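In: One predicted model, sequence on top.
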Amino acid sequence: MARPPQPALFLDAPPAGGGLARAREHVPEDSLLPAPPARLACAHLPAFPLQVLLRRRPELRGAPVAVLRREGPQAEVLWASQAARRRGVARGMRCAAARSLVPELHAEPVPEDILEEAADELLRALLRRSPRVEPCLDPRGAFWLDPSGLERLQGDLPTWAGALRRDLEALGYAAGVAVGFTRFHTLALARHGSLTAPLVLASPAEEAARVGAVPLAALDLSPVLQDTLEKLGISTLGGFLALPAADVRTRLGSAAAALHARASGREHAPLRPSQPEDPPEVALEIDPPDDDRERLLFALKEPLACLLRQVCTGGDALVELRLTLELDHEDPAVTTVEPAAPLQAEPDDLLQLLDLLRLRLDGLTLAAPVKRAVLVGLGARARAEQLALLRGRGRDLAAAARALARVRAAFGEQAVTRAALRSAHLPEASFAWEPVSEVTCPIVHDLPANHHEALAAPPLCRRLLPRPVPLPRRDEADEHWLAASGLVRGAVVRMAGPYRVSGGWWAREVERDYYFAETSHGDIAWLFYDRPRDRWYIHGILD
């Protein structure tokens, strides 16, 4: 039997004067060099809840906006936009006080499930740049990444950090990126001064020097601790780290001592990578391929029930169903179905989902028979419904939501919208259509004593035309000149106005005189005279 290889041994020459030879293993010289310090990167999204809100509501960008801890006038302001901060709105302020400074302030809380959904989307995007990503829980919106070993795939560290930042910008987020060596230091540098360009540090010494100049205001300290340090003349992280650790705990408390330990590098923790859970998926092979909607729906019933049970395991509820139909020798057809409310693994909920799926299948155009169907269910934490409080008003909001879900399933996601006000000087630009995700009960203000008479004569509704319709040249002697448009009937009997709308000098000057014109048939038109064009237009009808 062959003997296993033995480690190479070398005998040192005996020292002068005799003595035993010493045996030692041969060690390569390269292994005696110190290993380079491990790299660590941090991506930080400042004011993460505020960025999530503005990403969901892009029409609010540039306006004064605040994120609240909860609903109500006494709710605390957690984050405020730059436009709100310029007018005095600050973190920690009550919502009522903030609105007294900025009456048009848009303030609302961001639900936890929306933040979790955004954080999960970010995690998936960051995993395309590094296989090891750890989300930071405090502050929310920060992530640590391991950039090591990616040079041959994604370039050197500056190139990798720049691509990472561009990925976040493509998702609609502003982010700071710092590549260094320790957790706290990279987080502090990503929070301060790295929004314009990624920061890549060459050595731990450079990291320590740069982090010492970070102002304490960038670390989001508690107001009490920051005020105490300012009274001591300490305004930077370096000044705080210069304090003796024992005195920090004695004089400033345990929270300050924990911060001091993390900032000084005495606390080390390995990177704990996180992986997003793949949503439940069920596939169905259809042999032979078939394009009959009824047979497809019947075949999908059992896989759909199985998928619903998988999604609802652990207290979740189904909020979206994604269906991919793989066609025979054609590109697959992909569609989604969103129920009116999260669905549980109940028979009634399964029937509702099947009904929505049937409507969606009826609206699909299949270029070839279906050979395989893939169902993916997206779930969210189920929350208790509180609609019973509104039943006394005679409105079944759940039934309304189910009806709108059927409309979306039959005609597409953009079929159910509502008008949202926008700041613009022209009437046609003063609103935009946004999708309706849920049905809410309208706010009923205090009614006067004669509200029954007021309801008997409801206010008129102005129905705007998609584009103003030009009218023929007006003849003062012709009372039927407005009826020539085909939008109203009869002769004009009276006109109210003018109501001047002007502006747009920076692009194209607008000068309009609006009138309400009533005809002999009782029709009321909303029209305007365009002075620069010397032309009459009809802009809407009052119903």
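Out: Yep, it's here. Residues are numbered from 1 along each chain as shown.

In: all contacts plus neighbour counts: C-alpha atoms, from now on.
Out: Will do.

In: Now do the same contact list for the nearest residue to residue 200 once chain neighbours are set aside.
Out: Nearest non-adjacent residue to residue 200, counting by C-alpha to C-alpha, 6 or more residues apart in numbering: residue 179, 4.7 Å away. By C-alpha atoms under 8 Å, 6 or more residues apart in numbering, the contact set of residue 179 is 39, 40, 41, 42, 157, 161, 186, 198, 199, 200, 201.

In: can you tell me which of the residues you listed are in strands?
Out: 40, 41, 42, 199, 200 (DSSP state E).

In: ranking those by neighbours, who comes first?
Out: residue 42 (33 neighbours; other C-alpha atoms under 10 Å).

In: could you say which helix or strand contains the residue lying closest to it once chain neighbours are set aside?
Out: Counting by C-alpha to C-alpha, 6+ apart, residue 42 lies nearest to residue 144, which is 4.4 Å off, once chain neighbours are set aside. Residue 144 belongs to strand 142-145 when elements are defined using DSSP states H and E.

In: Check it against this one:
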Amino acid sequence: MARPSQPALHFQAPPASLGSARASAHVPEDSLALDPPARLACAHLPAFPLQVLLRRRPELRGAPVAVLRREGPQAEVLWANQAARRRGVARGMRCAAARGLVPDLHAEPVPEDMLDEAADELLRALLRRSPRVEPCLDPRGVFWLDPTGLERLQGDLPTWAGGLRSDLQALGYTAGVAVGFTRFHTLALARHGSLSAPLVLASPAEEAARVGAVPLAALDLAPVLQDTLEKLGISTLGGFLALPAADVRTRLGSAAAALHARASGREHAPLRPSQPDDPPELALEIDPPDDDRERLLFALKEPIACLLRQVCSGGDALVELRLTLELDHEDPAVTTVEPAAPLQAEPEDLLQLLDLLRLRLDGLTLAAPVKRVVLVGLGARARAEQLALLRGRGRDLAAAARALARVRAAFGEQAVTRASLRSAHLPEASFAWEPVSDVTCPIVHDLPANHHEALAAPPLCRRLLPRPVPLPRRDEADEHWLAASGLVRGAVVRMAGPYRISGGWWAREVERDYYFAETAHGDIAWLFYDRPRDRWYIHGILD
């Protein structure tokens, strides 16, 4: 059966008096007015849900990762990183098909509350660059800012835009920044070609000329509309804007007409700045001033319960409690308490928070009695715990998280850390210590049939020293030269190596020959010979 042919689409060409640049630009006649047009900046974070996921899970960087619309094998892939796209994963693909192409693909949905939390953090960061910031809900990851009036504080527009992009990079995001005059044009330019450096446009005419060359593929159009425009030979935004507005609505539909109106500047919406809600705050006067921890904790019990109810009244949960202890004739003491998991306004959660606060107060050294306490509660959107009975394989991960929260409350936020791998050629730079905020169950692989024999010879653990320790000049005839360091015992009986590491020509040349040295007492040292320095160093011990 023959497939019916599609109806042909015909558009009237624009009048010849309108040049191609003007037809694509739609520069208003009053752009030549004496008053300079208002400035507008756009910060666009591409693949925002994917960036949020990789920022929360840094161990996934470099691995194939995809963001799904929902859970399940038939869920649609919304975003995929470069490692996944390189192996064939594309947007719109089903999760089962993507896993068929990439068996080790990590695919999961990103909850809305996680996106809300990240967007709120970005809003607070951007407000340090401009007092007027408007976040966009569709698409997520787009922010418009007012850059006017900040020259004396933050420099000219290129300097301001560069600082804005640096702030986003410091938070772990990749972003494009464009400073222009209209919403749609700055968004289109931030999407296309501004990831390497911020783009600052000098005039509306330059903005219109640049935006006319933006390819339609960079605008994330609906697939049907983009295919239709490609059949008409239209591949740039300028070509789309050259189409008559009335015919766009008739031939391509209302969605295309709305896009045409926004892109041509016929629909203009003023900036609607947003401000994050101030967190709940309570103050308690201590009269007379007191420094007894038990009495302070008893006095704070009811205000903390009230603060917890305020935080949770709008569906949030408390994630952090900030305390400012104003001392008598001394500088105030400021501290924070972070629970293992967001807390609700429940009696058991209040007891857990008070327990953490007691541990934190016991670890504080107060220079004077406390005369006033200011409490601030930070909340986040509460998430329902799903499949809680199936997680952890019988291990109480929540109890482990509470235990770590107690350790942090007693000894500080940096008391609980874990090693995180880094891309570096030197061993001492190949990892960093990062705070642990949650507890996950380790992956337990199937044991081999001879696992009893394997347990009899467990793997060795390499303990790196904080800094390589220089060794005395080696005497080939002295078998005890390594024991002089005091880190190992006995004479060296065998050495395995060398394993060469070299590089650093861009800063300071590094050329090391690493060896494993075993002594007669069974100690094993990891040492290296530094060729440029002509000296031996011990870098670690194997246990």
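Out: Thanks, I have the structure now. The model shown is predicted, which means the values in this text are computed figures rather than measured ones.

In: What does the superposition give as a TM-score?
Out: In this superposition the chains share a TM-score of 0.78, using sequence alignment, normalised by the length of the first structure; 543 aligned residues with a C-alpha RMSD of 13.0 Å.

In: returning to what we had before: the strand holding residue 144 of the first structure vs the second structure, average distance?
Out: Here strand 142-145 of the first structure, set against the second structure after superposition, deviates by a mean of 2.9 Å using mean C-alpha distance after the TM-score superposition for the first structure.

In: ok, residue 210 of the first structure to residue 233 of the first structure distance?
Out: 20 Å (C-alpha to C-alpha, to the nearest Å).

In: scratch that, residue 124 of the first structure
Out: Counting by C-alpha to C-alpha - residue 124 of the first structure and residue 233 of the first structure are separated by 43 Å.

In: repeat for residue 491 of the first structure
Out: Taken as C-alpha to C-alpha, the span from residue 491 of the first structure to residue 233 of the first structure is 80 Å.

In: from what I can see residue 77 of the second structure touches residue 65, true?
Out: No - Residue 77 of the second structure sits out of contact with residue 65 when judged by C-alpha atoms under 8 Å, with a separation of 10.2 Å.

In: The residue nearest to residue 200 of the first structure falls within a strand, correct?
Out: Yes - with DSSP: H, G, I helix; E, B strand; the rest coil as the criterion, residue 179 of the first structure is located in a strand.

In: dump the residue contacts of residue 288 of the first structure.
Out: residue 371.

In: 10 Å - rerun?
Out: Taking C-alpha atoms under 10 Å, 6 or more residues apart in numbering, we find residue 288 of the first structure in contact with 369, 370, 371, 372.

In: One more: residue 482 of the second structure?
Out: With C-alpha under 10 Å, 6+ apart, residue 482 of the second structure has these contacts: 471-474, 488-492, 517-519, 525, 527, 536-538.

In: separation between residue 80 of the second structure and residue 89 of the second structure?
Out: 7 Å.

In: hang on, I meant residue 279 of the second structure
Out: 42 Å.

In: neighbour-wise, which of the two wins?
Out: Legend: neighbour count by other C-alpha under 10 Å for residue 279 of the second structure and residue 89, higher for residue 89 (27 against 12).

In: That one is in contact with residue 98, isn't it?
Out: Yes - counting by C-alpha atoms under 10 Å, residue 98 is a contact partner of residue 89 of the second structure at 5.6 Å.

In: can you list residues touching both of the two?
Out: With C-alpha under 10 Å, 6+ apart, residue 89 of the second structure and residue 98 have common neighbours 66, 77, 105.

In: The host helix or strand of the second one: what's the following helix or strand?
Out: It refers to residue 77 of the second structure. Element membership of residue 77 of the second structure [criterion: DSSP H and E] is strand 77-80. Downstream of strand 77-80 of the second structure, the first helix or strand assigned by DSSP H and E is helix 82-85.

In: quick one: the helices in the stretch 251-400 of the first structure?
Out: 254-263, 293-311, 347-362, 397-411 (DSSP state H, counting those that start in this stretch).

In: quick one: which of those is nearest residue 378 of the first structure?
Out: Closest approach to residue 378 of the first structure among those is made by helix 293-311 (7.1 Å; C-alpha to C-alpha).

In: now the angle between helix 347-362 and the closest one, please.
Out: Counting by axes from the mean of the first three to the mean of the last three C-alpha atoms, to 10 degrees, helix 293-311 of the first structure lies at 140 degrees to helix 347-362.

In: What is the mean deviation of helix 293-311 of the first structure from its aligned residues in the second structure?
Out: Looks like 1.4 Å for helix 293-311 of the first structure (mean C-alpha distance after the TM-score superposition for the first structure).

In: buried sites along that helix?
Out: Along helix 293-311 of the first structure, these residues count as buried under the neighbour rule (16 or more other C-alpha atoms under 10 Å): 296, 297, 300, 301, 303, 304, 305, 307, 308, 309, 310, 311.

In: Pick the one among the residues you listed closest to residue 252 of the first structure.
Out: For the buried residues of helix 293-311 of the first structure, the nearest to residue 252 of the first structure is residue 311 (47.8 Å; C-alpha to C-alpha).
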